[in-house]
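Asks: Compute the structure for the input listed below.
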Amino acid sequence: MKTIQDIQAMLEVFVNEREWQPYQSPKNLAMALTGEVGELVEHFQWISQSESQALSEEALLEVKDEMADVFIYLIRMADKLGIDLIEAAEVKIEKNAVKYPIEKSKGNQLKYSKLT
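Replies: Now for the predicted structure:
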């Protein structure tokens, strides 16, 4: 199983071979990431929740590609900024546990701030 560091190394080789380094600033990567998120969202626009959970095999493959694009740009951006995504996710989950305590949030889709 590959790690995020393995993927970062693969992306570094890919970018270097194409001499794309000058274009891979955090700003540009954030903009590219936003575009890819938009392409992912397009697959779910105007369909119901139940339809979104029962995508055709073709649609699921397209969603998979878009999710990979989002993941790739996010990993590349984290690499450029020196951010450990695993550590950042762990810290964020801990923050969310405090921000959204079980007794106030369980079974409620509203943000905690709207509950108080």
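Asks: make it CA atoms for all contacts and neighbour counts henceforth
Replies: Noted.
Asks: Roughly how far does residue 66 sit from residue 44?
Replies: In this view, residue 66 and residue 44 are 12 Å apart by Cα to Cα, to the nearest Å.
Asks: Residue 47: what secondary structure?
Replies: Using DSSP: H, G, I helix; E, B strand; the rest coil, the structure places residue 47 in coil.
Asks: chain center to the helix ranked longest in the chain, what's the gap?
Replies: Ordering each helix of the chain by length in residues (DSSP state H) puts helix 57-81 first. Offset of helix 57-81 from its chain centre (Cα atoms, centre = their mean, to the nearest Å): 7 Å.
Asks: Out of residue 66 and residue 44, name the residue with the larger neighbour count.
Replies: A side-by-side neighbour count of residue 66 and residue 44, using other Cα atoms under 10 Å, places residue 66 first with 19 against 16.
Asks: one more to line up against the first:
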Amino acid sequence: MNLDELTQRLHAIRDRNDWRRFHSPKNLAMAASVEMAELVEIFQWLGEDESRRLSAEQLEHAGQEVGDIVLYLLLMCAELGIDMEQAVRAKLADNERRFAT
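Replies: Model (predicted):
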């Protein structure tokens, strides 16, 4: 996954639609949260086993919501000057140190 390419494509959509004025970090965080809630809704009322065996329709819907979340996070990283790949790698390394057996 080329995050720079994805971000450029997102910015092209944003700029064509004059949405930059709406893309403050606060608004992007809230939008990502809303999309996360939509992902959670797919699993609402499912048992543990059912949540691992989604129907094709549910799985497609979950993928769409995951995509929405990642795209909003890419936009937020661009707005704040955060290198997403570096941030994820740093957090993973931190978790590896904290939770090593």
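Asks: so how far does the longest helix of structure 1 sit from its counterpart in structure 2?
Replies: On superposition with structure 2, the mean distance recorded for helix 57-81 of structure 1 (mean Cα distance after the TM-score superposition for structure 1) is 0.6 Å.
Asks: Residue 42 of structure 2 contacts residue 62, doesn't it?
Replies: Yes. Contact criterion Cα atoms under 8 Å: residue 42 of structure 2 and residue 62 qualify, at 7.0 Å.
Asks: what about these two, which has more around it?
Replies: residue 62 (20 against 16).
Asks: Not counting sequence-adjacent ones, nearest residue to the more buried one?
Replies: What sits nearest to residue 62 of structure 2 in space, not counting adjacent residues and going by Cα to Cα, 6 or more residues apart in numbering, is residue 39, at 5.9 Å.
Asks: Show which residues not belonging to stretch 11-24 of structure 1 make contact with it.
Replies: Contacts with stretch 11-24 of structure 1, where a contact means Cα atoms under 8 Å, 6 or more residues apart in numbering, come from 72, 76.
Asks: ranges for the helices of structure 1?
Replies: Going by DSSP H, structure 1 shows helices at 4-18, 26-42, 49-52, 57-81, 85-99, 102-105, 112-115.
Asks: Where in structure 2 does the third one fall?
Replies: Put plainly, it is helix 49-52 of structure 1. Aligning helix 49-52 of structure 1 against structure 2 (TM-score structural alignment) gives residues 48-51.
Asks: what's that stretch in contact with?
Replies: By Cα under 8 Å, 6+ apart, the list of residues contacting stretch 48-51 of structure 2 reads residue 43.
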